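S.K.: Compute the structure for the input listed below.
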Amino acid sequence: ATGAVNPKGWNLNVPAMPETIAATPSFGILGDFNLLGGFDRISLVAAVLLVFTLLLADFFDTMGTMTAIGNQAGLVDRDGNVEGANRILLVDSIAAAAGGAGSVSSNTSYIESASGVGEGARTGLASVVTGLLFLLTTFLAPLVAVIPYEAATPALIVVGFLMMTQIKGIDWDDLGIAIPAFLTIILMPFTYNISVGIGAGFVSFVVIRLFQGRTKEVNPLMWVVAGLFMIYFLQSPINIWTA
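M.R.: Purely as a prediction, here's the structure:
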């Protein structure tokens, strides 16, 4: 929302009514991209790290969102696997590529989808309706801009509460499980990044099991993913070194 800052000093905005409630959306940047243009501006290593960062962020954001919402909706099997996960990842990957082709940021799934599940959404119809409403708001952008972020706070608090009910299934007596779970839970909101939380969970799980002498319990893929996340966390020093 736009308007004057709250005089009490809180990070709140006083909404200001727009001059018009509707406007024609601009599609001037649609398709305005260069597939290989990045290699002309940065080194090959930096470009690979950039793509790798987007891959990790997109994939694990989606996995985290999918797992959390799937558990909340009761759409997982007895092993905790989300039904139709391959189709969800396919749609998300196509959407991410479409975002780049549309000259906008990479599209991905959002944890706010849990608000629909909290109201009983299960079949996907709620997502279709949400998409149609978003399409409508492209023509009502001035009016939508009046709505402050604080208006969504109560719904997000309820969603967070519903998601926290899932921690009852964590084995808190096993440090190799409890500490990675704890780091994952607290780092997501503190860093504003789902991938950072998941990455900390992967890395800490592998490290703890290593020091416990229980490496046989670590799936080989976990070692690979933990290594990739270490590269992800070290990308800033690597970029500085390769610049």
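S.K.: going forward, measure contacts between C-alpha atoms and count neighbours the same way
M.R.: Will do.
S.K.: right, and residue 197 touches residue 182 too?
M.R.: No: Residue 197 is beyond contact range of residue 182, at 9.4 Å (criterion: CA atoms under 8 Å).
S.K.: State the helix or strand in which the residue nearest to residue 180 when sequence neighbours are not counted lies.
M.R.: In space, and not counting its chain neighbours, residue 180 is closest to residue 201: 4.2 Å by CA to CA, 6 or more residues apart in numbering. In the assignment (DSSP states H and E), residue 201 maps to helix 194-212.
S.K.: Another sequence for comparison is provided below:
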Amino acid sequence: MVGGLDRRGSSEAAALAGRYELEGGATAAQRNGAKPPELILTRNAYYLWDGCNHAEGLALAYERQLFLHGSGLSTLANCMPGRDDPRFKRINVSEPRIGRTLDGLLLSSTAGAMRLRRTGEVPSTSDGVTTRLKPGTNFTFIDRGGGTLVILAGNRFHLTQSCGATEGRWRAAPGERDGGVRFGPDRTTETCMRDPAPHPLQRIYSDNVDVAIGPIRDIALFAGRFGSARARLAH
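M.R.: All right, here's what the predicted structure looks like:
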């Protein structure tokens, strides 16, 4: 076979945007009186209803994989026993692979698989999420072993990990028009290079990454070919 590799980053996320409901008949939660579980995807955000709990946050679809970062805010409604659908939520937040179907999506991960039927367009209100990196922004990572990323003036960055610190320049990723960035280190600390297993953050930043920053600049999500990293912003 002969072909080409087409990177599908946040540009594909715009095509996936919409309202989705769970297929396959009524769930136990619905039989107990809950409304059907629903997932709303925008280009960089998500809104999830699991039967009694509304949650929301950042979303990035990178090469047919869905990455989410919850804002920590949720709204409970009619949360009587049996009215939530934990499996629906568990699959959505487990970084599932995305398959396209005739009328929706197929999400599949180690947590299970489910089919979603598209039911409508995304509400017209803006989610306020940005993809711009600004000098002076300080990210503190809450997974992947922790660490900090500071965006400096002149398109410079400083990445601190448990194995050491890395400095360099960042730029818009070559050929990208949808928020993808590329970090180019001046050099990597010897301690990090001697690490027999690549540090999780080091591995993620070795390739193009998409970024989404929350509307009130409190949380951020980075996603790329080698996974995702979730962060909070220091003000």
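S.K.: TM-score for this pair?
M.R.: The TM-score (TM-score structural alignment, normalised by the length of structure 2) is 0.23; 89 aligned residues with a CA RMSD of 5.5 Å.
S.K.: My guess is residue 231 of structure 2 contacts residue 212. True?
M.R.: No: the criterion here is CA under 8 Å, and residue 231 of structure 2 misses it with residue 212 at 10.4 Å.
S.K.: C-terminal to the longest strand belonging to structure 2, which secondary structure element comes first?
M.R.: As assigned by DSSP state E, the longest strand anywhere in structure 2 is strand 66-76. Following strand 66-76 of structure 2 in sequence order, the next helix or strand is helix 86-92 (DSSP H and E).
S.K.: Could you report the neighbour count for residue 88 of structure 2?
M.R.: Residues lying near residue 88 of structure 2 (other CA atoms under 10 Å) number 22.
S.K.: ok, so what distance separates it from residue 228 of structure 2?
M.R.: Going from residue 88 of structure 2 to residue 228 of structure 2 by CA to CA, to the nearest Å gives 21 Å.
S.K.: just residue 172 of structure 2 next, same as before
M.R.: From residue 172 of structure 2 to residue 228 of structure 2 the distance is 18 Å (CA to CA).
S.K.: Now do the contacts for the residue lying closest to residue 22 of structure 2 once chain neighbours are set aside.
M.R.: Sequence neighbours aside, residue 116 is the residue nearest to residue 22 of structure 2 in space, at 4.6 Å (criterion: CA to CA, 6+ apart). For residue 116 of structure 2, the contact set (CA atoms under 8 Å, 6 or more residues apart in numbering) comprises 20, 21, 22, 23, 104, 105, 106, 107.
S.K.: what would the residues you listed look like in TSV with secondary structure?
M.R.: Shown next, in TSV, are the contacts of residue 116 of structure 2 (DSSP: H, G, I helix; E, B strand; the rest coil):
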residue	secondary structure
20	strand
21	strand
22	strand
23	coil
104	strand
105	strand
106	strand
107	strand
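S.K.: Buried subset of these as a ChimeraX selection?
M.R.: Listed next is the ChimeraX selection for buried residues among the contacts of residue 116 of structure 2, using 16 or more other CA atoms under 10 Å:
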select :20,21,22,23,104,105,106,107
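S.K.: Tell me, how many residues neighbour residue 101 of structure 2?
M.R.: Using other CA under 10 Å, residue 101 of structure 2 has 12 other residues around it.
S.K.: so who does it touch?
M.R.: No contacts exist for residue 101 of structure 2 under CA under 8 Å, 6+ apart.
S.K.: and it, how far is that from residue 117 of structure 2?
M.R.: In terms of CA to CA, residue 101 of structure 2 sits 9 Å off from residue 117 of structure 2.
S.K.: Need the residues touching each of these two.
M.R.: By CA under 8 Å, 6+ apart, no residue touches both residue 101 of structure 2 and residue 117.
S.K.: out of residue 172 and residue 228 of structure 2, which sits in the busier spot?
M.R.: More neighbours surround residue 228 than the other of residue 172 of structure 2 and residue 228, with 25 against 17 (other CA under 10 Å).
S.K.: Look up the closest residue to that one, ignoring the ones flanking it.
M.R.: Closest to residue 228 of structure 2 by CA to CA, 6+ apart is residue 222, at 5.4 Å.
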